[in-house]
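*Asks:* What follows is a predicted protein model with its sequence.
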Amino acid sequence: MREAPVGHQCVECVREGQKSVRQARTVFGARVTTNATPVVTYVLIALNVLLYAGELARPGLVDLLGNLGQGLVGPDGTHYLYDGGPLPGYEAVGVAHGEWYRLITSAFLHLLPTQGYFGLAHIALNLYCLWTLGRVAEEQLGKSRFLALYLLSALGGSVLVYLLAPDRSTIGASGAIFGLAAAHYLLTRRLHHDPLGGGRLIAFLLIWMVISAGITSWQGHLGGLLAGGAVGLALAFAPRRRRTAVQAAGAAAVLLVLVALVVLRTAQLTGGG
């Protein structure tokens, strides 16, 4: 027993009563907490920054971790884009040759300040979008659902590049960002509340994907959008009674489809199918 403002309380009774109180949750299954820190969002941002620092220190990191369907490494260690057969003295590299990790690691790399049309803007814009969309999505979905959405969106972008442009080397979190935007749009439709303007954001991203197709990887953008949209459908519209099971099944189905596409494309590129 312990003293209370009026009389005494049974500690064991209070503890048991607290256990019986159901935790409040969002429509999508996340626990409702006050002033929760978006840990996953911050960790993802930190990983991007950490790997960017690694790129600055060792630019060759892109050759090792970027999304490349197939390429070659010469006797002197130089990496080459190549979509032909094997060459004597050269080592075949890329997703088609067992380096499947590139499909994910590439989403945490970005253009260096001296590269491409964007330089620092590449990582700055992606991380700003991740910070803006990620905090909202993580609050509504919870940590595990949000992380699954992000990684599957990133994977979807990489897989479509692998399917349509396996001889191109691509990097960037844009596929994941497009997936977050697609899911955000669906979540707001479910809530009938759209403080970030999800519809306008999707329209802008689609327009940007078209007008920037010549200088960016439209395949990565579209793949992320489609994968994020598919996962977002399961997360947003799963029935309450079987919410977790339906959401998990939807995410698993997207993953299985992406893996199957990679296996089939690999067989085509390596002559195994």
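*Replies:* Everything's here; your move.
*Asks:* going forward, measure contacts and count neighbours with C-alpha atoms only.
*Replies:* Will do.
*Asks:* in the stretch 51-200 of the chain, which spans are strands?
*Replies:* In the stretch 51-200 of the chain, the segments counted as strands under DSSP state E, counting those that start in this stretch are 67-68, 71-73, 79-81, 91-93, 169-170.
*Asks:* quick one, which of those strands is packed in tightest?
*Replies:* Ranked by mean neighbour count, the strands of the stretch 51-200 of the chain are led by strand 67-68 with a mean of 30 (mean count of other Cα atoms under 10 Å).
*Asks:* Packing partners of that one?
*Replies:* helix 102-105, helix 143-164, strand 169-170 (3 or more Cα pairs under 8 Å, 6 or more residues apart in numbering; DSSP states H and E).
*Asks:* just to confirm, which helix or strand has R22 in it?
*Replies:* Under the criterion DSSP states H and E, no helix or strand holds R22.
*Asks:* still on that earlier bit, quick one: which of the helices and strands packed on strand 67-68 is nearest A96?
*Replies:* Nearest to A96, of all these, is helix 143-164, at 8.9 Å by Cα to Cα.
*Asks:* and here's the other structure:
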Amino acid sequence: MDQAPGSPQGPRDAQHLPGCYRHPDRETGISCTRCERPICPECMISASVGFQCPECVREGSGTGHAPAANQPRTIAGGSIAADPRLITKILLGLNVAVFIAVLAVGDRLVNELVLVGEWPPYPFVAEDGVAEGQWYRLVTSMFTHQEPWHIAFNMLGLWWLGGPLEAALGRARYLALYMLSGLAGGALTYVVAGASQASLGASGAIFGLLGATAVLMRRLNYDMRPVIALLALNLLFTFTWSGIAWEAHVGGLVAGVAIAYGMVHAPRERRALVQWGTCAAVLLVVLVAVVFRTAQLV
């Protein structure tokens, strides 16, 4: 039987979702299982069934503090942090610090940090690379930018996407998501890119955050149209603008979606095993891809 559009049992209209009772500007489709007040990811505390708000957890403990077994947890099982953007701030600071160093030192520093398929790439003149055992470039290239517009776009994406994800996943899981997405983007570039194509920047990690945001919004039953539009726009730029390493974007996006799915859909009784097992599987794929490509080059 069809339900009336305005009935409580009808489909949710994302434009009429209630705001979190502690953060009214944040729309949410999740409610506390005890008091039924709407709560956002930052306020969700895992309970035996569903999620509870911080006040109900404190009241349930009888002491004003949550017992050890019911410590506040994010939707992915991470600890609730006093500063939910700490890791995002640190990552942003690292990127900016490396960018300032590049401005001060010049191309010589870029040559030591950039990721390239073969050596020597044009216009860079690095003498060594991943194929010669310098695997650290898979990490350093994630924090290296040359153009102001490049780091500006990436850091805006990191701030807008990273903060909510860090609050929803917890610090350790969020950091794993960021680093593995960046590594996956670098690995796909290393495997697929032409011999003279250089790659640098945090774009792979940022696309990983974008993919994870889509997974999280779907998990929370949020309106998917804004994130789908943002993803489509970024993919359009990826494949139409010159000078963009699409391999890094695609690699990071795929890794971010896979990791986030494992994070937010892991069954409670095997949460840690599924979450960290997913991260380990992505890391294994990255390592195998890099080893395989290196064997072709040496």
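*Replies:* It's in. Note that the structure is predicted; figures quoted are calculated from it, not measured.
*Asks:* As a markdown table, the strands of the stretch 51-200 of structure 1 with distance to A203 of structure 1 would be great.
*Replies:* Shown next, in a markdown table, are the strands of the stretch 51-200 of structure 1 (distance: least, Cα to Cα, whole Å):
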| stretch | distance to A203 of structure 1 |
| --- | --- |
| strand 67-68 | 27 |
| strand 71-73 | 35 |
| strand 79-81 | 34 |
| strand 91-93 | 37 |
| strand 169-170 | 24 |
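*Asks:* Which of the helices and strands packed on strand 67-68 of structure 1 sits closest to L64 of structure 1?
*Replies:* When these are ranked by proximity to L64 of structure 1, the top entry is helix 102-105, at 8.0 Å, counting by Cα to Cα.
*Asks:* Mean distance between that closest one and structure 2 after superposition?
*Replies:* Between helix 102-105 of structure 1 and the corresponding residues of structure 2, superposition yields a mean separation of 0.7 Å, by mean Cα distance after the TM-score superposition for structure 1.
*Asks:* Now do that helix: everything it contacts.
*Replies:* Residues outside helix 102-105 of structure 1 that contact it (Cα atoms under 8 Å, 6 or more residues apart in numbering) are L65, G66, N67, L68, G94, V95, L151, A154, L155, S158, V159.
*Asks:* Which two among those residues are spaced furthest apart?
*Replies:* Using Cα to Cα, these span at most 19.7 Å, a distance reached by G94 and L151.
*Asks:* Just give me the match in structure 2 for G179 of structure 1.
*Replies:* Using TM-score structural alignment, the equivalent of G179 of structure 1 in structure 2 is G208.
*Asks:* Now do the same contact list for its match.
*Replies:* Applying Cα under 8 Å, 6+ apart to G208 of structure 2 gives the contacts L177, Y178, S181, G182, G252, L253, V254, A255, G256, V257.
*Asks:* Can you find the partner of the fourth one in structure 1?
*Replies:* Using TM-score structural alignment as the criterion, G182 of structure 2 maps onto A154 of structure 1.
*Asks:* how far away is its match from H79 of structure 1?
*Replies:* The gap separating A154 of structure 1 from H79 of structure 1 is 24 Å, by Cα to Cα, to the nearest Å.
*Asks:* same check, this time on I207 of structure 1
*Replies:* For I207 of structure 1, the distance to H79 of structure 1 equals 34 Å [Cα to Cα].
*Asks:* for structure 1, what spans make up the helices?
*Replies:* In structure 1, the segments counted as helices under DSSP state H are 11-20, 39-57, 61-65, 102-105, 120-141, 143-164, 174-191, 198-211, 218-237, 243-270.
*Asks:* according to the alignment, the shortest one goes to what range in structure 2?
*Replies:* Mapping helix 102-105 of structure 1 onto structure 2 (TM-score structural alignment) gives residues 137-140.
*Asks:* starting at the chain centroid, how far to the matching stretch?
*Replies:* How far stretch 137-140 of structure 2 lies from its chain's middle: 18 Å, per Cα atoms, centre = their mean, to the nearest Å.
*Asks:* so what's the residue lying closest to I171 of structure 1 once chain neighbours are set aside up against?
*Replies:* In space, and not counting its chain neighbours, I171 of structure 1 is closest to S106: 4.8 Å by Cα to Cα, 6 or more residues apart in numbering. Contacts for S106 of structure 1 (Cα under 8 Å, 6+ apart) come out as V62, L65, G66, N67, S158, T170, I171, G172, A173.
*Asks:* what's the answer for G134 of structure 1, then?
*Replies:* Counting by Cα under 8 Å, 6+ apart, the residues that G134 of structure 1 touches are P38, T41, F146, L180.
*Asks:* show me the contacts for the spatially closest residue to the third one that is not a sequence neighbour.
*Replies:* When you say that, I think you mean F146 of structure 1. Spatial nearest neighbour of F146 of structure 1, excluding adjacent residues (Cα to Cα, 6+ apart): E138 at 5.3 Å. E138 of structure 1 sits next to P38, V40, T41, R145, F146 when contact means Cα under 8 Å, 6+ apart.
*Asks:* Could you do V227 of structure 2 as well?
*Replies:* Applying Cα under 8 Å, 6+ apart to V227 of structure 2 gives the contacts L210, T213, A214.
*Asks:* With L141 of structure 1 instead?
*Replies:* Contacts for L141 of structure 1 (Cα under 8 Å, 6+ apart) come out as T26, F28, G29, A30, L235.
*Asks:* With S181 of structure 2 instead?
*Replies:* Contacts for S181 of structure 2 were tallied using Cα under 8 Å, 6+ apart; they are G204, A205, I206, F207, G208, L209, G251, G252, L253, A255, G256.
*Asks:* ok, the match of G182 of structure 2 to Q18 of structure 1 distance?
*Replies:* Taking Cα to Cα as the measure, A154 of structure 1 falls 40 Å from Q18 of structure 1.
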